[in-house]
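1. Here is the input, now give the coordinates:
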Amino acid sequence: MEILNHLKDMFRHMYWADAQVWNAVMSTPDAERNNKLRTQLFQIHTAQYAFGQVWLKKPLEIPDLDKFRSLKEIAEWASKSQDLLEQFFKNVGEEDLDQPVELPWAHRLEEVFGKKPSASTLAETMIQVTSHSSHHRGQVCTSIRESGGEPPLIDFIAWVWFGKPRAQWPAIDSK
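-> The predicted structure is shown next:
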């Protein structure tokens, strides 16, 4: 199997896991009033959206969290962000994976650590998006449990065992 197909599977899992988490969030008592949860969810999709914008060579325009009046509005934006990533995948090929990707926020690392970041490839940034999202989904699952909800099973291998289902966003639409 080509590397690109593995990466596409990682993204399909990410979409599915995100949707599973959102479904759990929407059925969690007091989720709407949990600012920590709101911030964590926004962080996941801000990263996905930002990388998608970079890969598609679009202007980096990240909305403010305060723009969203409800979790439902954040979930709708998150779902559309995944559509943006799907648009990117329609035109990427195996030969693109080793191409360097310049991240507009990389200079912040130099400011913090005093060292210019090494170049990163498209494949490396794609792995970053899925691993970063996984990390923050874990935080969200902890917040769901702390808020009285039940976090979903979202492991990659569980997704494989379930037959690699497509993402379903039942809490916001019929996607």
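2. CA only for contacts and neighbour counts going forward, please
-> Will do.
3. residue ranges for the helices of this protein, please.
-> In the chain, the helices defined using DSSP state H lie at 3-26, 35-55, 71-89, 107-113, 122-146, 156-161.
4. just so I know, which of those helices lies nearest residue 96?
-> Between residue 96 and those, the shortest gap by C-alpha to C-alpha is with helix 122-146, which sits at 7.1 Å.
5. That closest one - contacts with which helices or strands?
-> Using 3 or more C-alpha pairs under 8 Å, 6 or more residues apart in numbering; DSSP states H and E, the elements in contact with helix 122-146 are helix 3-26, helix 35-55, strand 100-101.
6. and it, which residues are buried?
-> 122-123, 125-126, 129-130, 133-134, 136-137, 140-141, 143-144 (16 or more other C-alpha atoms under 10 Å).
7. Take the residues you listed and lay them out in CSV including distance to residue 28.
-> Below are those laid out as CSV (distance: C-alpha to C-alpha, whole Å):
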residue, distance to residue 28
122, 36
123, 35
125, 32
126, 30
129, 26
130, 24
133, 20
134, 20
136, 18
137, 15
140, 12
141, 11
143, 10
144, 7
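8. One more, please, to line up against the first structure:
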Amino acid sequence: MTNYPVEMYQYHRWANEKIIGRIKELPASVLNEEVSGSSYPTLAHALNHIYTVDKMWYLVLTGTEMGEALQECMPLNALQLQSVDEYAALYELLAEQYREWFQQVGDLEKSITLNNPYAGVRETRLSEIVLQVANHGSYHRGNVTTMLRQLGYASTMTDYIFYLYQQPALSSVE
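-> Predicted coordinates:
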């Protein structure tokens, strides 16, 4: 039986690797090249945002109150790494932390009280937060794709179906 929140996180990780891999293929200057009229001024800013939010949600999933997690991650918004390899390493380290958390968490349907400073208090399942992480990443990888096009480069396919094609095929039930 497929654990869909875990599956979606694995897709998120794969898609991040794909988009970072594509940026690695381009001239190093692309990372910090200004993109006018975009959601972010540079690809580095967009990659940094995805990472920062992933880190914030990781802290929430591991027991930190959301307000505290936001405060802890705010300085990461100003962080700008100088190479795509640095982003790849940062993303990989966080993905490993998520992997370890998945192994330890047990019940992803467990509810926690989420006190979101922007939206208020609600009971939220851990699985819903994991799906938020994947959905947020998809949205901003779309920004990165648009930015790459604005800079004159093709992006790469990071659709969920392409992730599925990378996985071993399920055998049919006889």
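9. Tell me the one of the buried residues of helix 122-146 of the first structure nearest residue 8 of the first structure?
-> Nearest member of the buried residues of helix 122-146 of the first structure to residue 8 of the first structure, counting by C-alpha to C-alpha, is residue 126, at 9.4 Å.
10. roughly how far apart are whichever residue in the second structure pairs up with the closest one and residue 31 of the second structure?
-> Mapped onto the second structure by TM-score structural alignment, residue 126 of the first structure lines up with residue 130. Separation of residue 130 of the second structure from residue 31 of the second structure (C-alpha to C-alpha, to the nearest Å): 28 Å.
11. re earlier: looking at the helices and strands packed on helix 122-146 of the first structure, spot the one closest to residue 160 of the first structure.
-> Comparing these by C-alpha to C-alpha, helix 3-26 comes nearest, at 8.5 Å.
12. How about residue 164 of the first structure: what's its closest non-neighbour residue?
-> residue 13 (7.3 Å; C-alpha to C-alpha, 6 or more residues apart in numbering).
13. Sorry, slip of the keys, the one I care about is residue 44 of the second structure.
-> residue 31 (5.4 Å).
14. Now do that neighbour against residue 54 of the second structure, distance only.
-> 20 Å.
15. give the contact list for the residue minimising distance to the centre of the second structure.
-> Geometric centre of the second structure, nearest residue: residue 137, 4.1 Å, by C-alpha atoms, centre = their mean. Contact analysis of residue 137 of the second structure by C-alpha atoms under 8 Å, 6 or more residues apart in numbering lists 12, 16, 50.
16. Throw those residues into a markdown table and include distance to residue 71 of the second structure and neighbour count, thanks.
-> Compiled in a markdown table, those are given as follows (distance: C-alpha to C-alpha, whole Å; neighbours: other C-alpha atoms under 10 Å):
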| residue | distance to residue 71 of the second structure | neighbour count |
| --- | --- | --- |
| 12 | 24 | 26 |
| 16 | 24 | 22 |
| 50 | 16 | 20 |
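17. Sort out which one of those lies nearest residue 111 of the second structure for me.
-> Among the contacts of residue 137 of the second structure, and counting by C-alpha to C-alpha, the member closest to residue 111 of the second structure is residue 12, at 22.3 Å.
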